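J.: Provided below for reference: sequence and predicted model.
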Amino acid sequence: MSRDKNAEEITLLGKKKVNYHYDYCPEILETFQNKHPENDYWVKFNCPEFTALCPITGQPDYATIYISYVPGERMVESKSLKLYLVSFRNHGDFHEDVVNVIMKDLIKLMDPKYIEVWGKFLPRGGISIDPYANYGRPGTKYEQLAWHRFEEHDLVAMDKVDNR
């Protein structure tokens, strides 16, 4: 079996010993070349065990983080994404900030055509917060897609995606 040239760009996948970062570490993210940049297709991640800390109380906030994107030239490597999301474990930020930070880090990393990040946080104090952020590459049809998906976001039946 020949080794894919993309594999040379990946340093974390396949490693038996991995150093976990428990404070915010965007530098851990890795990308690889998209072999089909001419195609529009979705890549979706679901992280049901996300943890961050409340910046005021230090109490843990648990969430499922959903990331969906239409890749451009680069794609995020899934193990590095997992380790990146784990790095929020001791990081203090509000729910809304966490979702926007994740989205902005991934935009900076891969320059996707389109991306959306949705955090479904477990209730604390009797209320849950479910921030949603998205981005479409400016001046393209993806910018219009971002606005359309943003407008329609709360029209999606939330009970179809629920782990609470």
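T.: Okay, I see it. Numbering: from 1, shown residues only.

J.: okay, CA-based contacts and neighbour counts for the rest of this
T.: Noted.

J.: quick one, what contacts the residue most central in space within the chain?
T.: By C-alpha atoms, centre = their mean, the mean C-alpha position of the chain lies nearest to Ile67, the distance being 4.3 Å. Shown in contact with Ile67 (C-alpha atoms under 8 Å, 6 or more residues apart in numbering): 44-46, 115-118.

J.: Glu77: neighbour count?
T.: Neighbour count for Glu77, taken as other C-alpha atoms under 10 Å: 18.

J.: hey, where'd the helices end up in this structure?
T.: 78-86, 95-110, 141-152 (DSSP state H).

J.: Distance from the last one to the middle of the chain?
T.: Helix 141-152 has its C-alpha centroid displaced from the chain centroid by 18 Å (C-alpha atoms, centre = their mean, to the nearest Å).

J.: which residues sit against that helix?
T.: Under C-alpha under 8 Å, 6+ apart, the answer for helix 141-152 is 113-114, 133-137.

J.: Can I get those residues in TSV including neighbour count and distance to Lys15?
T.: Listed next are the contacts of helix 141-152 as TSV, based on neighbours: other C-alpha atoms under 10 Å; distance: C-alpha to C-alpha, whole Å:
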residue	neighbour count	distance to Lys15
Lys113	21	30
Tyr114	24	30
Ala133	21	32
Asn134	22	32
Tyr135	23	33
Gly136	22	34
Arg137	18	34
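
J.: Quick check: the two most widely separated of those residues?
T.: Comparing every pair within the contacts of helix 141-152 by C-alpha to C-alpha identifies Lys113 and Ala133 as the most remote, at 14.6 Å.

J.: Could you identify which of the helices of the chain is most buried?
T.: Among the helices of the chain, the stretch with the highest mean neighbour count (mean count of other C-alpha atoms under 10 Å) is helix 78-86, at a mean of 20.

J.: Alongside the first one, take a look at this:
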Amino acid sequence: MSENNTEDLSLLGKEAVKYEFDYNPDLLETFDNSHQGRDYFVKLNCPEFTTLCPITGQPDFATLYISYIPDVKMVESKALKLYLFSFRNHGGFHEKSINMIMDDLIDLMDPKYIEIWGKFTPRGGISIDPYCNHGRKGTKYEEMADHRMMNHDMNPEMIDNR
């Protein structure tokens, strides 16, 4: 494999990409982490996430904040974009959608640590902002996940921080 590990990527750099409108985790792709001996966060901010309310069919919009500490594999960002786009016609409550994404990324990369926070725009005067995380069992990352879960939202919401 080449030094930048992109030979196996089927989407990066391709102009004629088909956008799928139905949930498809097979769109996700990885590449090798070139700094496996170091802990560091990769933060992916996704301000254009959409899914559908499973009851009303109305669209729900969110910014997703995905942060992870990679081990061997990392998610390729264009593949992640297309995967997130595949939620466009998916009917799922906010909490279910965020947990599905978490499960798919854990299955894909097996990161040391990962967290996802969905900041959904209000509908009917209420915003729903699910947060989930995962630390590798039996390691310091499991302890980190517990700590971050208990302390992740210590700042009160303000109208201007959306």
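T.: Cool, the structure landed. Note that the structure is a prediction, hence the values are computed from the model and not measured.

J.: Please state their TM-score.
T.: Aligned and superposed, the two chains score 0.95 in TM-score terms (TM-score structural alignment, normalised by the length of structure 2); 161 aligned residues with a C-alpha RMSD of 1.6 Å.

J.: What sits closest to the residue nearest to the centre of structure 1 if chain neighbours are left out?
T.: Val117 (4.6 Å; C-alpha to C-alpha, 6 or more residues apart in numbering).

J.: Please pull up the equivalent of the one you found in structure 2.
T.: Using TM-score structural alignment to pair residues, one finds that Val117 of structure 1 aligns to Ile116 in structure 2.

J.: which ones are touching its match?
T.: 64-67, 98, 102, 131-133.

J.: between these, which is nearest Asp22 of structure 2?
T.: Nearest to Asp22 of structure 2 among these, with distances taken as C-alpha to C-alpha, is Ile98, at 15.7 Å.

J.: Report the separation between the closest one and Glu15 of structure 2.
T.: Separation of Ile98 of structure 2 from Glu15 of structure 2 (C-alpha to C-alpha, to the nearest Å) stands at 29 Å.

J.: now do Pro47 of structure 2
T.: In terms of C-alpha to C-alpha, Pro47 of structure 2 sits 22 Å off from Glu15 of structure 2.

J.: Please identify which of these two sits among more neighbours.
T.: Remark: of Pro47 of structure 2 and Glu15, Pro47 carries more neighbours, 14 against 7, as counted by other C-alpha under 10 Å.

J.: hmm, back to that, looking for the alignment partner of the residue nearest to the centre of structure 1 in structure 2.
T.: Matched by TM-score structural alignment, Ile67 of structure 1 corresponds to Ile66 in structure 2.

J.: measure its match to Glu115 of structure 2 for me?
T.: 6 Å.

J.: quick one: the strands in structure 1?
T.: All strands of structure 1, identified by DSSP state E, fall at 31-33, 43-53, 60-70, 74-76, 114-121, 132-136.

J.: Let me know the angle separating the third one from helix 78-86.
T.: The one in question is strand 60-70 of structure 1. With axes from the mean of the first three to the mean of the last three C-alpha atoms, to 10 degrees applied, the angle from strand 60-70 of structure 1 to helix 78-86 works out at 140 degrees.

J.: And for the fifth one?
T.: The directions of strand 114-121 of structure 1 and helix 78-86 differ by 50 degrees, with the same axes, to 10 degrees as the criterion.

J.: first vs last residue of stretch 121-138 of structure 2, how far apart are they?
T.: Distance across stretch 121-138 of structure 2, first residue to last, is 36 Å (C-alpha to C-alpha).

J.: ok now it, how far from the chain's centre?
T.: Its chain's C-alpha centre lies 11 Å from the corresponding centre of stretch 121-138 of structure 2 when counted by C-alpha atoms, centre = their mean.

J.: List of residues touching it?
T.: Against stretch 121-138 of structure 2 from outside (C-alpha under 8 Å, 6+ apart): 60-62, 94-95, 98-99, 102, 111-120, 141-145, 149.

J.: Burial check on Glu8 of structure 1, number of neighbours?
T.: For Glu8 of structure 1, the neighbour count with other C-alpha under 10 Å is 9.
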